[in-house]
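[1] quick one, fold the following:
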Amino acid sequence: MNFIIEAVVRAIKELYQTDIAAKDVNLQETRKEFEGQVTLVTFPYTKLSRKGPEQTGTEIGEYLKANVGEIAAYNVIKGFLNISIANSYWLGQLNNNILRDDFAVIPSNGKRVMVEYSSPNTNKPLHLGHVRNNLLGFSLAQILTAAGYDVVKANLVNDRGIHICKSMLAWREFGNGETPESSGLKGDHLAGKYYVWFDKAYKQQITELIEEGQTEEEAKKNAPLIKEAQRMLQQWEAGDSEVMNLWNTMNGWVYEGFDATYKTMGVSFDKYYYESNTYLLGKDIVEEGLEKGVFFKKEDSSVWIDLTEDGLDQKLVLRADGTSVYITQDLGTAQLKYDDYQMDESIYVVGNEQDYHFKVLFLILQKLGKSWAQGLYHLSYGMVDLPSGKMKSREGTVVDADDLMSDMFETAKQQTEAAGKVDGFGEDEKDKLYHTIGMGALKYFLLKVDPKKRLLFDPNESVDFQGHTGPFIQYTHARIKSVLSRAGYNAAATHTQAELDAIERDLIVWLTKFPDTITEAATSHSPAIIANYVYELAKTYNKFYHEKSIMQAESESLKQFRLMLSAASAKVISKAMNLLGIEVPERM
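    Below is the predicted model of the structure:
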């Protein structure tokens, strides 16, 4: 609405002989209960007019109506000037902007962004928490790309450490040579099975040692299994061939399993980093920090940084024995990522339990003088719960991502058949539709909520065709496609309309918001902004569909105009849902 901002600047100049900057004009969307599309708050201008906010609003409104052809009317409610924009403006937006192939195609801004997400451990399959992580990361990457950024999608795989050795040791001790082929299990599920077995056997050993008179703390340290797992980790770090062969074999199983899950989920990556290759990188940065006086050594030779003046605490960055801690590795990996891609921004999609860790990481890199550290961002997200309660992976009660997605397909099948939306479909077409609706339901439910908020995922609620859900939006798209198909709509033709009904205008208004919504979502790092936008657009289209006849319109010209408006709505719904990683069906 730049033309209104410019007109307000001129109005203030002419009415009150004062120059103001365009950035000082604050326009808002008019509240639904009032007439108009744009609202100007008049309170800031009362000092210039030396009049009350209502009289000031009336004077500005009269000026705008008299001097700006696109402004049809105005009303003033207390200190708020509500502006109604002429139908000719909205029709021009539809014909000259929305219907163009390049509508909402934002040009490159020359900036590169890395989005790191997923970050799985290779000792167990992906779970519900990983699902939210992957969907957030992939959707944000889609949105940033649409907003003009060059995006690199990265996955840092946690493929080393004591937790990986636990699965390896349990398989060696209890596996009897079991493989994904012999067991019929996906490789990541097989590794997870032995991770759970380790935990159960370890707890049993702890119980036995406590019964023999050891304290719980002593028992945890002295249990034979944990000692053997620690020895296996030392062997791995020493490059023991037998341990390395087992590690490569089991990781290979897991990667194959992950790839299948990612494919079903519809997410992908441009670059993989592996902790096994990066965990030593931070030691050079520790030396750099010692030389710069950013870090200090304690008497036991451990290396620390003092962040107390920054409101944090002292943080260990290298153990006394010279081994790395998590922050050591993350310092090195951050440098490696920048060396690889020189990105302007690096986004870490990680749960909010790591908020403190990332505050420390980013602050250390800034203190080390890394110019790119200002571009680091932690997309912190809340936990996902199911009605049955919180997940506990080590006890084998994790909500498995594969099982969850399979359940979503079944739920989609049941509700779609109950709603009678697959009449005339072949079996393959039905299966594809159940997958599309099930994944759309899951993705939309997890993405419509602000990432920072914890959420309760209800699978049945997510597949409601009438609620604030993915399937509601998918069905709206299919409904539009059905209307266009039955009407034989000619996309090459354009049709003008002298007048607009209120609902037709409202629909065009929503369509014009799409490019700015993409920019806002990219700036805010929030797919929820896109999700809620496309829901409101679908709601508005359905209101239009029920209030205005398309096929029995009063004239052929009006029919074609409404078909054109429908086609524009389908195009934007499809593009918006694609930014969420959600497919929209052509028919249901």
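[2] please count neighbours and contacts with C-alpha atoms only from this point.
    Noted.
[3] which SS class is K153?
    strand (DSSP: H, G, I helix; E, B strand; the rest coil).
[4] now do the contacts for the spatially closest residue to W197 that is not a sequence neighbour.
    Spatial nearest neighbour of W197, excluding adjacent residues (Cα to Cα, 6 or more residues apart in numbering): A170 at 6.6 Å. Neighbouring residues of A170 by Cα atoms under 8 Å, 6 or more residues apart in numbering: 194-195, 197-198.
[5] same list (these) but as a markdown table, adding neighbour count, secondary structure and distance to T39.
    As requested, the contacts of A170 are exported to a markdown table (neighbours: other Cα atoms under 10 Å; DSSP: H, G, I helix; E, B strand; the rest coil; distance: Cα to Cα, whole Å):
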| residue | neighbour count | secondary structure | distance to T39 |
| --- | --- | --- | --- |
| Y194 | 23 | helix | 62 |
| Y195 | 26 | helix | 59 |
| W197 | 20 | helix | 63 |
| F198 | 26 | helix | 63 |
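[6] nearest to D310 among these?
    The shortest approach to D310 among those belongs to Y195, at 39.4 Å (Cα to Cα).
[7] S118 in helix, strand or coil?
    Per three-state DSSP, the local secondary structure of S118 is coil.
[8] all strands for the chain, in order.
    Secondary structure of the chain by DSSP state E: the strands cover 27-29, 38-41, 71-77, 80-85, 112-116, 150-157, 271-274, 296-297, 303-306, 314-318, 345-351, 376-381, 384-385, 455-456.
[9] following up with a second sequence; could you model it the same way so I can compare the two?
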Amino acid sequence: MVIQNILDPIVKEGIQSIYKIDLEKVEFQDTRKDFEGDITIVVFPLLKLIKGNPVEIANQIGNYVAAHADIVSGFNVVKGFLNLVITDRYYIDDFNQIPDFSDFGMVSKKKGAIMVEYSSPNTNKPLHLGHIRNNLLGFSVAEILSASGKKVYKTQIINDRGIHICKSMVAWMKFGNGETPQSTGLKGDKLVGNYYVKFDKEYKKQIETLIADGKPEDEAKKQAPILLEAQEMLRNWEAGDQETVNLWKEMNQWVYKGFDESYKELGVDFDKNYFESNTYLLGKEVVADGLDKGVFYKKEDGSVWIDLTDEGLDEKIVLRADGTAVYMTQDIGTAIQRIKDFPDIDGLVYTVGNEQDYHFKVLFLILKKMGFEWAKNLHHLSYGMVDLPEGKMKSREGTVVDADDLMSEMTKTAGEISEELGKLEGYTEADKQNLYKTIGLGALKYFILKVDPKKRILFDPKESIDFNGNTGPFIQYTYARIQAILRKANFDSKAPVDVKSLHAKEKELLKLLQTYPVIIQNAAENLSPALIANFTYELVKSYNSFYQSVPIFGAASEADKVLRVQLSYAVSCVIKSSFKLLGINVPERM
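    Just a heads-up that it's a prediction; the model follows:
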């Protein structure tokens, strides 16, 4: 049982007994490491209700709690902070009550369902570094929400229509000579992406030619023949021209297959895919209904808007004058469609970059105004961009960091570092390659997920693959070290722990382990894998300090030896569990 839950009623009883006051909330915090104690009661908030010296008040409460709580062995007061010392027996008994650390902290009984959307790429280019952060965040949040007790559906919407794919199609028709992924050996998403870059180069060339012929730049940009061809192709697609639709289907299939290979390598998956070509008309009926209800209004030109100025936003168009939908219309309709497809969900999480913060504020507000009860459970998992030491990425110019290339490079770098460390005796070549991939992708994922989602990241591949510090490989190495200890333990290490007292390092580890279920719930509530990642790092640091400070197999007693092996096992289980929530594998040997 969590310490706060044991102490809370006792503290409230004490305050009622001493001061005749019914306290609503006791403020607890971890005791600072430079003071003796395990948990601290903050007395300052009580001064609004109790007149007196905070040190005297803290001492009076401390005396009451020490007399009435078996788990408290002593206390000390520092100004307005009451530091309580918890008995070793409490931690030992709590540890013995956990039957299986392999599923510790996981809530198996699901209550409520939620959908998490992530990835949502365009079909004119392969996945890049920005998509990697998006996918890792979305997938990890889905895993964390599931561990916290939610049923989770993972989804993406693939942006498979519009001028962007028509640009790749036009360039392929003009310059492709019928080449395919099979004929070139290229992944389909890379092949199509090459033609998107080719279109941009040709478009710029044509603009320069038109300007040289005397056209103003603005006019040249609009009249470049290759752009006019792409616009005509888009009109043909929307009109259902069979030849255009067939080419669109073929090239998109190339891209879908390429995406699937990248997702498999990255270790993410989806329960359902939505396609913009099927959803772009959704929402028009909802707008008509909203007009009848007075949620929207129509301007003289026939366009439909919503006025959100009273909510501190502005006016937003939801239907053009010609009756065509905008992105907002589509997102309104898609959200409603998802609730129809999965009636048990009562909320959605959208994993989308922070440049869309305003869009989602408007979307959520519109759905609330339309009267959808579930709209209060919509969340935008907003995240910052990923930068590189080399500068900003641009898809049209072909300067993006390709996701496949980055994953391959991370695996290669992990291999080079592992070879230098020279601890791979007895590994087959296949074993080595699997290990390099585990380390390389673990480094990439951990580096990205340890940062709060809202913050921008400067990603340095070399810095991420370091076997020291707050990195994936450092944590993986500790896990592998523990597995070696467990293999060496040739005695019953699962018997109940029966020691009389704890070493300070043992107690520190037990305290950290106890907080893991709370960390999972906090990470789910805040949609933040960073809380899981940084907790795991703190746990590993504490374990390594324990490993350096106390002998395991050379312990003074059999009971101490059993405890230390069991502690090692519990830590390894939590590392494996927390890394699974981050989508990271752990090696049995390193």
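[10] any idea what the TM-score comes out to?
    Once superposed, chain against chain, the TM-score is 0.98 (TM-score structural alignment, normalised by the length of the first structure); 586 aligned residues with a Cα RMSD of 1.3 Å.
[11] ok, and the contacts of A170 of the first structure in the second structure?
    Here the contacts of A170 of the first structure are checked against the second structure with both residues aligned by TM-score structural alignment, their matches' Cα atoms under 8 Å, and the contacts held in both are 194-195, 197-198.
[12] quick check: the closest residue to K187 of the second structure other than its chain neighbours vs N83 of the second structure, distance?
    Once flanking residues are discounted, K187 of the second structure sits nearest to G258: 5.4 Å by Cα to Cα, 6+ apart. For G258 of the second structure, the distance to N83 of the second structure (Cα to Cα, to the nearest Å) stands at 58 Å.
[13] mind checking which of the two has more residues around it?
    Set G258 of the second structure next to N83 and count neighbours by other Cα atoms under 10 Å: N83 wins out with 26 against 21.
[14] run a quick neighbour tally on the residue nearest to that one when sequence neighbours are not counted.
    On the basis of Cα to Cα, 6+ apart, the spatially nearest residue to N83 of the second structure that is not a chain neighbour turns out to be T40, at 4.4 Å. Neighbour count for T40 of the second structure, taken as other Cα under 10 Å: 21.
[15] shouldn't T40 of the second structure be in contact with V11?
    No - assessed by Cα atoms under 8 Å, T40 of the second structure is found out of contact with V11, at 11.8 Å.
[16] to which residue of the first structure is G149 of the second structure aligned?
    Aligned by TM-score structural alignment, G149 of the second structure pairs with G148 of the first structure.
[17] so its match sits right up against N109, yeah?
    Yes - G148 of the first structure lies in contact with N109 (Cα under 8 Å); the separation is 5.3 Å.
[18] those two: which is more packed in?
    Neighbours per residue (other Cα under 10 Å) separate G148 of the first structure from N109, with G148 holding more: 19 against 10.
[19] how many residues are close by the residue nearest to that one when sequence neighbours are not counted?
    Closest residue to G148 of the first structure apart from its sequence neighbours, by Cα to Cα, 6+ apart: S108 at 4.1 Å. When neighbours are defined as other Cα under 10 Å, S108 of the first structure has 13 of them.
[20] ok, back up a step: for the contacts of A170 of the first structure, which one is nearest Q329 of the first structure?
    Of all the contacts of A170 of the first structure, Q329 of the first structure sits closest to Y195, with 23.9 Å by Cα to Cα.
[21] contacts only, for the match of G149 of the second structure.
    Contacts of G148 of the first structure by Cα under 8 Å, 6+ apart are 106-111.
[22] could you do S119 of the first structure as well?
    So S119 of the first structure contacts 155-158 (Cα under 8 Å, 6+ apart).
[23] could you turn the buried ones of these into a PyMOL selection?
    The PyMOL selection below is limited to those of the contacts of S119 of the first structure classed as buried (16 or more other Cα atoms under 10 Å):
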select buried, resi 155+156+157+158
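[24] closest to L455 of the first structure out of the contacts of S119 of the first structure?
    N155 (24.3 Å).
[25] excluding its backbone neighbours, what's nearest that closest one?
    For N155 of the first structure, the spatially nearest residue (Cα to Cα, 6+ apart) is Y272, at 4.9 Å.
[26] nearest spatial neighbour of V572 of the first structure, skipping sequence neighbours?
    L511 (7.1 Å).
[27] nope, M391 of the first structure is what I was after
    Per Cα to Cα, 6+ apart, closest to M391 of the first structure is V398, 5.1 Å.
[28] and that neighbour? What does it align with in the second structure?
    Match for V398 of the first structure (TM-score structural alignment): V400.
[29] just the buried positions in stretch 379-388 of the first structure, please.
    Under 16+ other Cα under 10 Å, the buried positions of stretch 379-388 of the first structure are 379-385.
[30] oops, could you answer that again for stretch 33-50 of the first structure instead?
    Within stretch 33-50 of the first structure, the residues that qualify as buried are 35-43, 45-46, 49, counting by 16+ other Cα under 10 Å.
[31] again with stretch 16-30 of the second structure
    26, 28.
[32] ends of that stretch, how far apart?
    Using Cα to Cα, one end of stretch 16-30 of the second structure lies 24 Å from the other.
[33] rewinding a little: of the contacts of G148 of the first structure, closest to E520 of the first structure?
    Nearest member of the contacts of G148 of the first structure to E520 of the first structure, counting by Cα to Cα, is I106, at 12.6 Å.
[34] that closest one against A146, yeah?
    Yes - checked against Cα under 8 Å, the pair I106 of the first structure and A146 is within contact range at 6.4 Å.
[35] out of these two, which sits in the busier spot?
    Taking neighbours as other Cα under 10 Å, I106 of the first structure and A146 compare with A146 leading, 22 against 16.
[36] quick check: the more buried one vs W510 of the first structure, distance?
    Distance from A146 of the first structure to W510 of the first structure, by Cα to Cα: 18 Å.
[37] got the contact list for the residue nearest to K187 of the second structure?
    126, 187-190.
[38] just put the residues you listed in TSV and tack on neighbour count and distance to K454 of the second structure.
    Listed next are the contacts of G258 of the second structure as TSV, based on neighbours: other Cα atoms under 10 Å; distance: Cα to Cα, whole Å:
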residue	neighbour count	distance to K454 of the second structure
P126	27	25
K187	21	32
G188	24	32
D189	27	29
K190	21	30
